[in-house]
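Trainee: model this:
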Amino acid sequence: MKRRQFIRTAALGTAATGLAAPLYAQGNRTLTMVSTWGRGLAGVDDSATFAADRITAMTDGQLTVDYRAAGELVGAFESFDAVTAGQADMYHAADYYFSGQHPAFPFFATVPFGMTAQELNNWYYHGDGHELHNELASIFGLKSFLAGNTGPQSGGWFNKEINAPEDFRGLRFRMPGQGAEVLGKLGASVQNLPGGEVYQALSSGAIDGTEWIGPWADEAAGFQEIADYYYTAGFHEPGPALTLAVNLETFESLTPGQQAVIEQTAMAGNMYTLSLFMKNNAAALGRLQTQGVQILSFPDAVWDAFGSASQEVLEQYRDDPLYAKILDSYQASMRDSAAWIETSERAYATQRDRILGI
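Mentor: Next up is the predicted model:
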């Protein structure tokens, strides 16, 4: 969609919701943050709240961030349009939710068989990642920063075991991003539901299975109450980032110091959120097991099917020059990082765990 047409359409859509422009009072500014997260969703809502609170505190109230969770001002998947149209000032989200705007957005969240959190940070902060993120974001009038990471996400909750690729045929499954396209190639009927709607869809039978995040957030969501089988390793989100994106005109109207606060808050939020999830997942997994959840791993044949379909999905948009540019940069950085991590950190962890019996 052309930029001018997109802005006009988005503005009309958000105008109908009765949103007001940002408020200014006594030299201070109130910036509205919307998100894709329902209020109270473990980890992700915490991450958005962290960003809003820190920006407000670090600017001594010169910038007051009014955080509105999904559904409080706009719907979860309307946050992108609201910020692009200037009806809200910033969003906190996973950018793969916006692949319909451009297929390259998932690289700044996660892609199938993609980077771990550490590998993504290497590319983003010390490679081309941040520059490419903003090259893409600027098309839509945004200034974007990574602002969180959940760490590796689980393969999902099912009401039956997955023993072969054929078991995905006809399965109604909730998954966002390019991972959804992969399962679609395996015959699944995939839906992209906001996090706040997943429990109801699974409990009502509207879907047969779902992925969400990992043991801590999944336990808080209550999926163990309605699904018996939990696959703890997934192909689709090995280290998904969260984004804090600011309307570009709003960002450029801020002082250099205020801009720096937003950038540094996002960077701090990236580490804060990753640590939050990684700290809580192990204990939550133990609790799930005591509640009778069967913890499983996909068989190799299923992993192979995931891999083949993932390559097809990743390559299908290569005719878009910007997508191809981002894909090539992403994969080159991933290869470089993996070569070192494999011979250092992974080798050490294997020996440590063997010697200590972990």
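
Trainee: from here on, just use CA atoms for contacts and neighbour counts.
Mentor: Noted.

Trainee: and the closest residue to Ser189 other than its chain neighbours, what does it touch?
Mentor: Nearest residue to Ser189 in three dimensions, chain neighbours excluded: Arg172, at 4.7 Å (CA to CA, 6 or more residues apart in numbering). By CA atoms under 8 Å, 6 or more residues apart in numbering, Arg172 lies in contact with 188-191, 206-209.

Trainee: please give me the structure for this one as well, since I'd like to look at both together:
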Amino acid sequence: MDRREFLKKAGVGTASGAAVALAAPAVHAQTTREMMIVSSWPRDFPGPGTGSQRLAERIEKLSEGRLAVKYFAAGERVGAFDVFDEVASGNAQAYTSADYYWKGKQPGFAYFTSVPFGLTYAEMDSWMKFGGGQQLWDELSDEYGIKPFASGNTGAQMAGWFNKEVNSIDDLNGLKMRIPGLGGDIMSKLGVAPVSLPASQSYEALVSGAIDAAEWIGPWNDYFLKYYEVAKYYYYPGMHEAASQLSMGVNKSWFMDLPEIDREIIEASCMIENAMTMAEFNHKSGIYLDKLINEHGVKVRGYSEEIIDAIGEAADEVFATTVEHSDLTRRIHESFVKARGELGRWMVLSDAGYTQQRNRVLGITA
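Mentor: Predicted coordinates:
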């Protein structure tokens, strides 16, 4: 057999082998499953909304259409705070939201978004992946038939918008403020009346006087909600939310019935979006902070140490009550506190230590 004849026969054999190898996936690809995603975020809302839409598109693309995704923003199918029950009941396959909205069901959910004096994005990511956080979240969500995934993060948040200066605890007393989660419980101990509202309703509530203050996320998102039109004082730091982890909750029964490759695609898509959203927040928050200050006259103020210390004391009281809910809640809290101590000590030397000295040398200030 000469070389030309050998290559010809080899080519035929290779092509035949490829056809056989591709036959099974090609048949599998014809099986499609509807994946209805309901969201707590308004359509096209910068950050949580656009990130959720991007996540939905990525899942369908990577699955090559096996997962036929239908995405519904807040209010398009169910209300912003109804998405958990919609998925737990099986009426939809997944939600995108922030799990501290479900603390009324079980206070442990708050730890998987953010709690006062909580974890930064880097710390949260480490706890979730290597400190046991994901396993505890799985255990908690399993009680409701949900498989949870981290699918975004806002990073460190601002403390909120106020229609007057807040210099002391007395200035907080009696204020009605849009603030959810354990942060709302803590602010109530300082005399604030916490109100839980979807972001889309908080601006109107400020205009009408139904609330006196509101926290949302940070400069990028807050700019588009136009808080600056009704409240000129913008406070930091957001001790109530050091870095809020966003989530995708998937109906577990539906999820486990998927082929392994599609389960992996959903998980990988969430991991990608978790990093993408955080990078986008960091990139755009500085840009929009400049716009708020220079174009709209927003006055950035820092909470006094008196207020921060009071928030810390109130946090201890709230945590002491929270852990009494159940053994699982206590285990979540203890794991969280352990991670905060270990990671926090390292962050003092690493990220925090470096940026503090870098900014001092370069004269970078808020």
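
Trainee: can you calculate the TM-score here?
Mentor: Remark: TM-score between the superposed chains equals 0.92 [TM-score structural alignment, normalised by the length of structure 1]; 334 aligned residues with a CA RMSD of 1.1 Å.

Trainee: hang on, the earlier thing: need the counterpart of the residue nearest to Ser189 of structure 1 in structure 2.
Mentor: Per TM-score structural alignment, the equivalent position to Arg172 of structure 1 in structure 2 is Lys176.

Trainee: how much space separates its match from Ala205 of structure 2?
Mentor: Separation of Lys176 of structure 2 from Ala205 of structure 2 (CA to CA, to the nearest Å): 10 Å.

Trainee: so where do the strands sit in structure 1?
Mentor: 24-25, 28-35, 63-68, 90-93, 142-149, 156-158, 172-174, 189-191, 209-210, 229-231, 241-247, 294-296 (DSSP state E).

Trainee: against structure 2, where does the fifth one fall?
Mentor: So the one you mean is strand 142-149 of structure 1. So strand 142-149 of structure 1 sits over residues 146-153 in structure 2, by TM-score structural alignment.

Trainee: one more: stretch 28-42 of structure 1?
Mentor: Counting by TM-score structural alignment, stretch 28-42 of structure 1 corresponds to residues 32-46.

Trainee: which parts of the matching stretch are buried?
Mentor: Across stretch 32-46 of structure 2, burial judged by 16 or more other CA atoms under 10 Å covers 35-43, 45-46.

Trainee: contact partners for the residue nearest the centre of structure 2?
Mentor: Taking CA atoms, centre = their mean, the centroid of structure 2 lies closest to Leu246, which sits 1.7 Å from it. By CA under 8 Å, 6+ apart, the contact list for Leu246 of structure 2 reads 48, 96-99, 113, 150-154, 274.

Trainee: re earlier: quick one: the match of Arg172 of structure 1 from Lys105 of structure 2, how far?
Mentor: Taken as CA to CA, the span from Lys176 of structure 2 to Lys105 of structure 2 is 24 Å.

Trainee: please report how far the counterpart of Ala85 of structure 1 in structure 2 lies from Val323 of structure 2.
Mentor: Matched by TM-score structural alignment, Ala85 of structure 1 corresponds to Ser89 in structure 2. Distance of Ser89 of structure 2 to Val323 of structure 2, given as CA to CA: 27 Å.

Trainee: neighbour-wise, which of these two wins?
Mentor: Legend: neighbour count by other CA atoms under 10 Å for Ser89 of structure 2 and Val323, higher for Val323 (18 against 14).

Trainee: the helices in the stretch 101-250 of structure 1, which residues?
Mentor: 117-126, 129-138, 177-185, 195-204, 215-221, 248-252 (DSSP state H, counting those that start in this stretch).

Trainee: count the neighbours of the nearest residue to Ala275 of structure 2 once chain neighbours are set aside for me.
Mentor: Take Ala275 of structure 2 and drop its neighbours on the chain: the residue closest to it by CA to CA, 6+ apart is Gly152, 6.6 Å away. For Gly152 of structure 2, the count of nearby residues is 31 (other CA under 10 Å).

Trainee: was I right about Leu132 of structure 1 contacting Ala324?
Mentor: No - counting by CA atoms under 8 Å, Leu132 of structure 1 does not reach Ala324; the two are 11.4 Å apart.

Trainee: quick one: which of those two has more around it?
Mentor: More neighbours surround Leu132 than the other of Leu132 of structure 1 and Ala324, with 21 against 17 (other CA under 10 Å).

Trainee: residue in structure 2 paired with the more buried one?
Mentor: Aligned partner of Leu132 of structure 1 by TM-score structural alignment: Leu136.

Trainee: list the residues that contact the closest residue to its match other than its chain neighbours.
Mentor: With CA to CA, 6+ apart as the criterion, Leu136 of structure 2 has its nearest non-adjacent residue at 6.4 Å, and that residue is Ile332. Listed by CA under 8 Å, 6+ apart, the contact partners of Ile332 of structure 2 are 108, 111, 133, 136.
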